[in-house]
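*Asks:* Prediction below, plus the sequence it came from.
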Amino acid sequence: MPIFQAIVLGITQGLTEFLPISSSGHLEIVPWLFNWNEFVGDSRAENTFDVALHFGTLIGAATYLRKDICFYSKAGLSALVGRRPWSAEAKIGWLLLLSAMPAAIVAVIFEPFLLRQSDRLGLIAVGLAVFGVILWL
């Protein structure tokens, strides 16, 4: 993949990840718009690149939020080990961790189906539009 394309996709990921829209959907649409065919027939390489982009976002967010992550992690772990009532911070820490579980479970169960649908740009575009309207309302 040419470096220019990687930069454009990295910028797309960075701009869309923290908005209430699908960064993964945009990572499918942008190459189609520019007729980039780097990953045609090689979904494994495309998935690896997408994971690398998402991992970069995770590292950036974790770096920015490191003080909060440490604060809530320490509170949650000390509440788990200690024999005293849980503080609000400990509850928030564990609830944040728990809130990721439904998405992880859905991803594991429906992964084969979702991977087959990821090449259907019409479905991606309709999904982005429908949920965009829902968020606008």
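*Replies:* Structure received.
*Asks:* going forward, measure contacts between C-alpha atoms and count neighbours the same way
*Replies:* OK.
*Asks:* Return the set of buried residues in the strand or helix carrying residue 59.
*Replies:* Following DSSP states H and E, one finds residue 59 within helix 43-64. Buried residues in helix 43-64, counted by 16 or more other CA atoms under 10 Å: 46, 49, 50, 53, 54, 57.
*Asks:* okay, the angle between the next helix or strand after it and helix 43-64?
*Replies:* For helix 43-64, the following helix or strand on the C-terminal side (DSSP H and E) is helix 66-81. When axes from the mean of the first three to the mean of the last three CA atoms, to 10 degrees is applied, the directions of helix 66-81 and helix 43-64 differ by 90 degrees.
*Asks:* what about the next helix or strand after helix 66-81, distance to the chain center?
*Replies:* Where DSSP H and E defines the elements, the next helix or strand beyond helix 66-81 is helix 88-99. Its chain's average C-alpha position is 20 Å from that of helix 88-99, according to CA atoms, centre = their mean, to the nearest Å.
*Asks:* Pasting the second one now:
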Amino acid sequence: MSVIEALILGIIQGLTEFLPVSSSGHLELGSYFLGVQSEDNLLFSILVHGATALSTIVVFRKDILEIIQGLFKFQWNDETSFAAKILLSMIPVGLVGVLFEDQIEALFGGKILLVGAMLLVTAALLAFTYFSQKHEGSVTFKSALIIGLAQAIAILPGVSRSGSTISTALLLGVNKEKAARFSFLMVLPPIIGAMLLKTKDLIEAPELATGLPVTSLVVGFIAAFVAGLLACNWMISIVKKGKLIYFAVYCGVVGLGAVIGGLLI
């Protein structure tokens, strides 16, 4: 993987982790057309995912600090309740990741027809929010679990995690700003957990980290971090303004193109 390829894939990861267009789907498409399989190198994958996690922490640093301070009060309060909802939302994706790890991994690796079909699903889900007008509620334990189920489905390449979780929250009547906040904070534990699992795999098979120059790794990390910062802040503004319909159109066009390409290739 060259520095330019690492730069492109890092930007794709950073932007699409937060924008409702599927980071996994775009990484699959990007890797396919560049002739590079970024997931084949665990170290690169760990670094770019770590970069997006770090950008989330930077953007929501005040929220995270408030949650931590609330937890250390050792009493049931708003922060403790929020943390409990985050933990509840993690259960579906955790179960799917543990029970179906091999099946999920088999879905990746250049299957652009599948990616295209799932991007069309993402487009439809985003479009539904355009007709949902009631957004005054808060995230409840019931809605947290349902949003967690949406996140579990987003493991499929082409289904946007942020798109599916935010759209689900909005369809459940959650306030736009609260929906975005919960969606971005709930992804931190799964990303960190996945990084730890990949790190474990890397320790057990260090040869999987070979083949990439240090410059490519550094460039990929920085690109993912900067792009993640921009995309996270941009996405919060987009959700507040109710502009998800534009991404529905984008996902529809890209998804249709990927489906046609997958059928022709």
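*Replies:* Received it, and whenever you're ready, just let me know what you need. Computed from a predicted model, the values in this text were never measured in an experiment.
*Asks:* Next, the TM-score between them, please.
*Replies:* Scored against TM-score structural alignment, normalised by the length of structure 1, the superposed chains reach a TM-score of 0.80; 127 aligned residues with a CA RMSD of 2.0 Å.
*Asks:* Can you tell me which of the buried residues of helix 43-64 of structure 1 lies closest to residue 75 of structure 1?
*Replies:* Nearest to residue 75 of structure 1, judged by CA to CA, of those is residue 57 at 25.1 Å.
*Asks:* That closest one matches what in structure 2?
*Replies:* Counting by TM-score structural alignment, residue 57 of structure 1 lines up with residue 52 in structure 2.
*Asks:* just checking, that match touches residue 230?
*Replies:* No: counting by CA atoms under 8 Å, residue 52 of structure 2 does not reach residue 230; the two are 10.7 Å apart.
*Asks:* Let me know the distance separating the most centrally placed residue in structure 1 from residue 13 of structure 1.
*Replies:* Nearest to the geometric centre of structure 1 sits residue 54, at 5.9 Å (CA atoms, centre = their mean). Applying CA to CA, to the nearest Å, the value for residue 54 of structure 1 to residue 13 of structure 1 is 7 Å.
*Asks:* again, but for residue 96 of structure 1
*Replies:* For residue 96 of structure 1, the distance to residue 13 of structure 1 equals 23 Å [CA to CA].
*Asks:* which one of these two has more residues nearby?
*Replies:* residue 13 (22 against 12; other CA atoms under 10 Å).
*Asks:* Enumerate every residue touching that one.
*Replies:* 23, 24, 26, 27, 53, 54, 57 (CA atoms under 8 Å, 6 or more residues apart in numbering).
*Asks:* And for the first one, the neighbour number?
*Replies:* When you say that, I think you mean residue 23 of structure 1. Residue 23 of structure 1: 20 neighbours (other CA under 10 Å).
*Asks:* Spit out the contact partners of it.
*Replies:* The contact partners of residue 23 of structure 1, by CA under 8 Å, 6+ apart, come to 12, 13, 16, 17.
*Asks:* Please say which position in structure 2 it maps to.
*Replies:* By TM-score structural alignment, residue 23 of structure 1 lines up with residue 23.
*Asks:* Count the neighbours of the closest residue to that match other than its chain neighbours for me.
*Replies:* For residue 23 of structure 2, ignoring the flanking residues on the chain, the nearest one in space by CA to CA, 6 or more residues apart in numbering is residue 16 at 4.4 Å. Residues lying near residue 16 of structure 2 (other CA under 10 Å) number 26.
*Asks:* In this structure residue 16 of structure 2 contacts residue 26, no?
*Replies:* Yes: using CA under 8 Å, residue 16 of structure 2 makes contact with residue 26 at a distance of 7.3 Å.
*Asks:* now the helices for structure 2?
*Replies:* 3-18, 23-34, 42-59, 61-71, 78-99, 101-105, 112-130, 141-153, 161-171, 176-186, 188-204, 214-241, 244-264 (DSSP state H).
*Asks:* and those helices, which is most packed in?
*Replies:* Of all the helices of structure 2, helix 161-171 has the most neighbours on average by mean count of other CA atoms under 10 Å, namely a mean of 28.
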